[in-house]
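Colleague: please find the sequence and the predicted model below.
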Amino acid sequence: AGAAEAFVLLARTLPVRRPVVVHPQFTEPEAALRAAGHAVGRVLLREADGFRLDVSLVPEDADLVVLGNPTNPTSVLHPADAIASLARPGRTLVVDEAFVDTVPGERESLASRTDVPGLLVLRSLTKTWGLAGLRIGYVLGAPRTLAALAEAQPLWPVSTPALVAAEACSAPAAFAE
């Protein structure tokens, strides 16, 4: 039911000790983590640097790192290789790509990357297609992690109209549009 549900499922499901959210960022990931009882660290990107990702600011012992690409609210598009460099054994790297379909060619997307351990990419159909009220999105990642999220999901999380809209938005004609 959209990226907001994905953030809640991640917060409730993943066994994390030191989650970090890179800001400026959509507030839902941090709110979901806090609501699930996690003490959340923040990495604050500097306005003087154009809010560009500085991977050295992310603590080495963070076992969950969440960031948006492009970010909401700054619209900064971080290089995919810089984001991928945050991957570590034992770390989950969550990239919120809810707005990446507004970037021509979706450059810097990590959605197709299978070489980044612990990577979860959250995508949304609600921005480009104007489907915010239908709450439709998806998570890409390792099958075992996705199965754990699905198991924690409530029954019938996505409505029939949302599923029909998702199918329509995924059709060849919609892709061409």
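Modeller: Received the coordinates, thanks.
Colleague: going by C-alpha atoms from here, please, whenever you check contacts or count neighbours.
Modeller: Will do.
Colleague: G137 versus the residue positioned nearest the centre of the chain, what's the distance?
Modeller: For the chain, the residue whose C-alpha lies nearest the mean C-alpha position (Cα atoms, centre = their mean) is D96; its distance is 2.4 Å. Using Cα to Cα, to the nearest Å, D96 is found at 11 Å from G137.
Colleague: what touches both of these two?
Modeller: A3, L122, R123 (Cα atoms under 8 Å, 6 or more residues apart in numbering).
Colleague: same list (these) but as a markdown table, adding distance to V40 and secondary structure.
Modeller: As requested, these are exported to a markdown table (distance: Cα to Cα, whole Å; DSSP: H, G, I helix; E, B strand; the rest coil):
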| residue | distance to V40 | secondary structure |
| --- | --- | --- |
| A3 | 19 | helix |
| L122 | 19 | strand |
| R123 | 23 | strand |
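Colleague: would you turn the residues you listed into a markdown table with neighbour count and distance to Q25?
Modeller: A markdown table is the format used below for those (neighbours: other Cα atoms under 10 Å; distance: Cα to Cα, whole Å):
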| residue | neighbour count | distance to Q25 |
| --- | --- | --- |
| A3 | 24 | 13 |
| L122 | 23 | 14 |
| R123 | 23 | 15 |
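Colleague: where do the helices of this protein begin and end?
Modeller: Assigned by DSSP state H, the chain shows helices spanning 2-13, 28-35, 80-84, 143-152, 160-169, 172-176.
Colleague: out of those, which comes closest to T74?
Modeller: Nearest to T74 among the helices of the chain is helix 28-35; the distance by Cα to Cα comes to 15.8 Å.
Colleague: number of nearby residues for the residue nearest to A162 when sequence neighbours are not counted?
Modeller: Spatially, and ignoring its direct neighbours in sequence, A162 is nearest to L134 (5.2 Å; Cα to Cα, 6 or more residues apart in numbering). When neighbours are defined as other Cα atoms under 10 Å, L134 has 19 of them.
Colleague: isn't L134 right up against V164?
Modeller: No. L134 lies out of contact with V164 (Cα atoms under 8 Å); the separation is 10.3 Å.
Colleague: what's the closest of the helices of the chain to G130?
Modeller: The minimum distance between G130 and the helices of the chain falls on helix 160-169, with 10.5 Å, by Cα to Cα.
Colleague: so which bits of the closest one are buried?
Modeller: For helix 160-169, burial by neighbour count (16 or more other Cα atoms under 10 Å) applies to A162, A165, A166, C169.
Colleague: check stretch 23-38 too.
Modeller: Burial within stretch 23-38, assessed by neighbour count using 16+ other Cα under 10 Å, is assigned to H23, P24, Q25, F26, P29, E30, A31, A32, L33, H38.
Colleague: which residues touch the residue nearest to F99 when sequence neighbours are not counted?
Modeller: Closest residue in space to F99, ignoring its immediate chain neighbours: P70 at 6.2 Å, by Cα to Cα, 6+ apart. Each residue near P70 by Cα under 8 Å, 6+ apart is listed here: V76, L77, H78, E97, F99, V100.
Colleague: okay, pairing it with this:
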Amino acid sequence: MLDHGGRLREAAQRYNIPLADWLDLSTGIAPYGWAIPEVPAAAWQRLPELDDGLEAIACDFYGASMLLPVAGSQAAIQALPRLRRMGRRVGIVSPAYAEHAEAWRREGHQVIELSEGAVERSLDRLDVLLVVNPNNPTGRLIERERLLDWHARLQARGGWLLVDEAFMDCSPQHSLAADSDLPGLIVLRSFGKFFGMAGIRLGFVLAEAATLERLAQLLGPWAVSGPARAVAAALLGDVEGQRQQRERLNIDGLRLAVLLSEHGLAPVGGTALFQLVGHYQAVGLHGYFARRGILLRLFAETRCLRFGLPGDEAGWQRLEQALKEMPQ
């Protein structure tokens, strides 16, 4: 299993700090969200129904013409490589969420990790290009026009452009969702990050009908639980709640960037949900914060730390105090 943020129980045991005493900034998931809407009893008692309106509501939210709900975008990440014949050449703009490369390698494909600048000279030799946009962990956004140009070149040879937009909800103007019905273009969206409900395990695949049909057959029936469908339909339809959440996250993302900069940790990138800091003592700083019960996401190979958002004012004050007392 690859390393991820959010392993709070493991950190609690390692540092001998009770679970309830931690400030978890390791995940890049919204630390606040909606009150959970009431789930109809039938959602618990019956198998999920596909005519409950979720797909139409989600299409309106994302601006897509068709999509497939899945049990978290991770389910699609693991399944999509099985829709291509083995041995395909798959370029991944790196650094990126590590599960993508792992999934394609596992299914027998040749994975080539590329810098963004190397894509142009490599594109005509690829069968699939995978881009995380905004990037995780750097926050880098690639403009829509450039992505659509890459897609056109790939699709002309039967290739795919796969875009993971897990962190796109606070900047939807940059999304390729409206173009996702184009052949050879696949867009992944995460529900849990923006709505602050990672435990619901829900995501969406936006693509042309033929691709969605093949993926649905591979994943099988009832891929998403009835309660998850009911909760998601309610929240995806709450336009005013989404506006407020987007505004709050954008404000807090800027607040985090400013706070870190004021204490000598100016971010090298980020999104509304996280900020990435590069530091030659990243490993030591990760340990310093952990000993104070503040969990960060460490990228040891690149000497970077990812800071997520505190969920309340007490969390902000706790982080600020730790920054003030940080060893020079």
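Modeller: Nice, thanks for sending it over. Bear in mind the structure is a predicted one, so any value in this text is a computation, not a measurement.
Colleague: before we move on, back to that, and the buried residues of stretch 23-38 of the first structure, which is closest to V8 of the first structure?
Modeller: Among the buried residues of stretch 23-38 of the first structure, A32 lies closest to V8 of the first structure (Cα to Cα), at 5.0 Å.
Colleague: any idea what V158 of the first structure aligns with in the second structure?
Modeller: Under the alignment (TM-score structural alignment), V158 of the first structure maps onto V224 of the second structure.
Colleague: now that match. Nearest residue, chain neighbours left out?
Modeller: Leaving aside its sequence neighbours, V224 of the second structure sits nearest to A71 (Cα to Cα, 6+ apart; 5.3 Å).
Colleague: one more: P161 of the first structure?
Modeller: L134 (7.3 Å).
Colleague: to which residue of the second structure is the one you found aligned?
Modeller: By TM-score structural alignment, L134 of the first structure lines up with I200 in the second structure.
Colleague: how about E30 of the first structure?
Modeller: Checking TM-score structural alignment: E30 of the first structure goes with A101.
Colleague: the residue in the second structure that H78 of the first structure lines up against: how many residues sit nearby?
Modeller: Counting by TM-score structural alignment, H78 of the first structure corresponds to I142 in the second structure. Per other Cα under 10 Å, the neighbour tally for I142 of the second structure reads 15.
Colleague: I figured the match of E30 of the first structure hits I92, correct?
Modeller: Yes. Judged on Cα under 8 Å, A101 of the second structure makes contact with I92 at a distance of 7.2 Å.
Colleague: ok, the residue lying closest to W129 of the first structure once chain neighbours are set aside - contacts?
Modeller: Excluding its sequence neighbours, the residue lying closest to W129 of the first structure (Cα to Cα, 6+ apart) is C169, at 7.5 Å. Counting by Cα under 8 Å, 6+ apart, C169 of the first structure touches L125, W129, F175.
Colleague: tabulate the residues you listed (TSV), appending neighbour count.
Modeller: TSV is the format used below for these (neighbours: other Cα atoms under 10 Å):
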residue	neighbour count
L125	24
W129	12
F175	9
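Colleague: before we move on, the earlier item: now the aligned partner of the residue nearest to W129 of the first structure in the second structure: how far from V224 of the second structure?
Modeller: Aligned counterpart of C169 of the first structure in the second structure: L235 (TM-score structural alignment). For L235 of the second structure, the distance to V224 of the second structure equals 16 Å [Cα to Cα].
Colleague: next one: F274 of the second structure
Modeller: Using Cα to Cα, F274 of the second structure is found at 28 Å from V224 of the second structure.
Colleague: how about the contacts made by whichever residue in the first structure pairs up with P81 of the second structure?
Modeller: With the correspondence set by TM-score structural alignment, P81 of the second structure lines up against A11 in the first structure. Going by Cα under 8 Å, 6+ apart, A11 of the first structure touches A32, L33, A36, H38.
Colleague: and for L259 of the second structure?
Modeller: By Cα under 8 Å, 6+ apart, the contact set of L259 of the second structure is E320.
Colleague: and it, which helix or strand is it part of?
Modeller: helix 239-262 (DSSP states H and E).
Colleague: closest one of the buried residues of helix 160-169 of the first structure to E108 of the first structure?
Modeller: C169 (21.7 Å).
Colleague: quick one: that closest one and P157 of the first structure, what's the gap?
Modeller: The gap separating C169 of the first structure from P157 of the first structure is 19 Å, by Cα to Cα.
Colleague: identify the contacts common to A101 and I92 of the second structure.
Modeller: Common neighbours of A101 of the second structure and I92 (criterion: Cα under 8 Å, 6+ apart): V111.
Colleague: coming back round to it: next, count neighbours for the residue nearest to V224 of the second structure.
Modeller: Neighbour tally, A71 of the second structure, other Cα under 10 Å: 19.
Colleague: just D238 of the second structure next, same as before
Modeller: 13.
Colleague: which stretches of the first structure form strands?
Modeller: Ranges of strands in the first structure, per DSSP state E, are 19-23, 41-44, 64-68, 92-96, 119-124, 137-140.
Colleague: show me what counts as buried in the second one.
Modeller: Of the residues in strand 41-44 of the first structure, those buried by neighbour count under the rule 16+ other Cα under 10 Å are G41, R42, V43, L44.
Colleague: go on, the last one?
Modeller: Buried residues in strand 137-140 of the first structure, counting neighbours by 16+ other Cα under 10 Å, are found at G137, V139, L140.
Colleague: how far does stretch 274-289 of the second structure stretch from one end to the other?
Modeller: Stretch 274-289 of the second structure has an end-to-end distance of 16 Å (criterion: Cα to Cα).
Colleague: counterpart of that stretch in the first structure, which residues?
Modeller: By TM-score structural alignment, stretch 274-289 of the second structure lines up with nothing in the first structure.
Colleague: what about that stretch, distance to the chain center?
Modeller: In terms of Cα atoms, centre = their mean, to the nearest Å, the gap separating the centre of stretch 274-289 of the second structure from the centre of its chain is 21 Å.
Colleague: again, but for stretch 223-235 of the second structure
Modeller: With Cα atoms, centre = their mean, you get 19 Å for stretch 223-235 of the second structure.
Colleague: nearest spatial neighbour of G133 of the first structure, skipping sequence neighbours?
Modeller: Using Cα to Cα, 6+ apart and skipping residues adjacent in sequence, the residue nearest G133 of the first structure is T126, 8.0 Å away.
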